[in-house]
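Novice: take a look and give me a structure for this.
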Amino acid sequence: MKTLLIKLLAIITFCVGASFAMADEASDLHGLQTRWAEIKYNTAAAEKEKAFLALIGDAEKLSAAHQSAPFLIWEGIIRSTYAGVKGGLGALDQVKHAKKLFEQSIALQPDALNGAAYTSLGSLYYQVPGWPVGFGDDKKANEMLLKGLSYNPDGIDSNYFYGDYLLDQKQYKKAVVALEKALKAPARPGRESADAGRRAEASAALAKAQKH
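Specialist: As a prediction, the model looks like this:
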């Protein structure tokens, strides 16, 4: 009886410890998401670069601590967003690093965050210059973005980036469909700032597509 009680207590302790670990991971991830949205959409342009650079440092530490696909994805998102703010050839190292992080996430857990690594990787492929400057590749972009949509067909990000890619490819009618779907995507609890910012981007892209 005593042995059984000890085993039960051990199981309970393990379960409680695992629950706390999961809660910490969720809290840490939400913190990165919230700070990213605040910097991207609500921070003055002159302050964005410094703010994103600091956030990269925190994301890198959390990726090392948790060693899970969602943190690899978010470190990659933060690095690639920082690269967009920084601009120029100096940003290329950041997008290359982000690409590796997305690929590592896919190898570890392809369906993490509803396939966000595929969508993020696809967005890099169509926005980064091609050879010999960078690794940009429109064919791979299409492949990755469609893969992201297969995991998250109704998501705001998956539809926005596919629509923006189609706009970049001058496929205006298809772009309109994807961007309208992005604007109809369900709200994400706790991600209000990110949703508002992305909807504004989708609306601007939709207006461009509709002109054609």
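Novice: can we go C-alpha only for contacts and neighbour counts from here?
Specialist: OK.
Novice: which SSE is the residue nearest the centre of the chain in?
Specialist: In the chain, the residue lying closest to the centroid (CA atoms, centre = their mean) is Ile77, at 4.7 Å. Here Ile77, judged by DSSP states H and E, is contained in helix 69-86.
Novice: contacts for that helix?
Specialist: Here helix 69-86 makes contact (CA atoms under 8 Å, 6 or more residues apart in numbering) with 29, 32-33, 36, 40, 48-49, 52-53, 55-56, 59-60, 62-63, 91-92, 94-95, 97-99, 101-102, 104-106, 108-109, 112-113, 116-117, 120, 124.
Novice: next, the second sequence, to be compared with the first:
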Amino acid sequence: MSLKKLLISLSLAAGFLGNVTAHAETMAEGIAAEQHAWAKGRYSLPEDKREDYFAQLQTRAHDFTLRFPNQAAPLIWEGIITATHAEYQGIFSARGTAREARDLLLKAIAIDPNALDGAGLLTLGALYFKVPRFGSFGDDDKAREYLQRALKVDPNNVDANYFYGEFLLEQGDKSGALMYLTKAVHAAPRPGRRDADEGRHAAALALLIKAQQ
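Specialist: Sure thing, here's the model as predicted:
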């Protein structure tokens, strides 16, 4: 990436961080801002800039959650952002951050497990099978339980099918993985989530091709 493109990318990222939830008057506006900021950091920002980006986004997400106490949706998105932040941290820092994400998501699903089409359930399920590398609280049985619950809430959800397909592939269930990853690749785009859906569809296609080999 050229220096000019890098500076433009960082400038855009800073703009998202500066605007996330700062001027949101409603919970829906704030959630939409967090969704787009997450997608920007996850799929467009250079990888070596993502840890700092998501650290700042995590702080802003927490501040937003405090504005809407006892609401599942802000907790879910704070949990998603916190879990994503953990992915880009060193192993020792990531342990604590992953636990924070788990606790936020558990609190959210206790309020409303169906909120945001089961996003809390599927993110929690993904955490439970991805976190063992941190030596923390990985549990394949819980991962399967939460991911299956998420699929019951929204069987056609691109994220739920992607993560369950990834989980099954890691479990050695190749035929099951192919079925769910194919559903993820062909999942209909969600209104207002084009940036996230494009990134997830690309990831699902790459994993599907890997599973077919």
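Novice: give me the buried entries from the contacts of helix 69-86 of the first structure.
Specialist: Buried members of the contacts of helix 69-86 of the first structure, scored by 16 or more other CA atoms under 10 Å, are 29, 32-33, 36, 40, 48-49, 52-53, 55-56, 59-60, 62-63, 91-92, 94-95, 98-99, 101-102, 104-106, 112, 116-117, 120, 124.
Novice: average offset between the helix holding Ile77 of the first structure and the second structure?
Specialist: With mean CA distance after the TM-score superposition for the first structure, helix 69-86 of the first structure departs from the second structure by a mean of 0.6 Å once superposed.
Novice: just give me the neighbour total for Lys4 of the second structure.
Specialist: Counted with other CA atoms under 10 Å, residues neighbouring Lys4 of the second structure total 8.
Novice: quick check: it vs Leu10 of the second structure, distance?
Specialist: As judged by CA to CA, to the nearest Å, Lys4 of the second structure and Leu10 of the second structure stand 10 Å apart.
Novice: and the aligned residue in the second structure for Tyr125 of the first structure, what does it touch?
Specialist: Residue pairing (TM-score structural alignment): Tyr125 of the first structure is matched to Tyr128 of the second structure. Each residue near Tyr128 of the second structure by CA under 8 Å, 6+ apart is listed here: Phe137, Gly138, Asp139, Asp140, Lys142, Ala143.
Novice: which one of these has the most neighbours?
Specialist: Counting by other CA under 10 Å, top hit in these: Ala143 with 24 neighbours.
Novice: just give me the match in the first structure for it.
Specialist: Match for Ala143 of the second structure (TM-score structural alignment): Ala141.
Novice: chain neighbours aside, what residue packs nearest to that match?
Specialist: Nearest residue to Ala141 of the first structure in three dimensions, chain neighbours excluded: Gly122, at 4.2 Å (CA to CA, 6 or more residues apart in numbering).
Novice: average gap between the helix or strand harbouring the one you found and the second structure?
Specialist: According to DSSP H and E, Gly122 of the first structure maps onto helix 116-127. On superposition with the second structure, the mean distance recorded for helix 116-127 of the first structure (mean CA distance after the TM-score superposition for the first structure) is 0.6 Å.
Novice: just give me the match in the first structure for Leu66 of the second structure.
Specialist: Leu66 of the second structure maps onto Ala64 in the first structure, with residues paired by TM-score structural alignment.
Novice: just give me how far the helix holding Ile77 of the first structure sits from the chain centre.
Specialist: Relative to its parent chain, helix 69-86 of the first structure has a centroid offset of 7 Å by CA atoms, centre = their mean, to the nearest Å.
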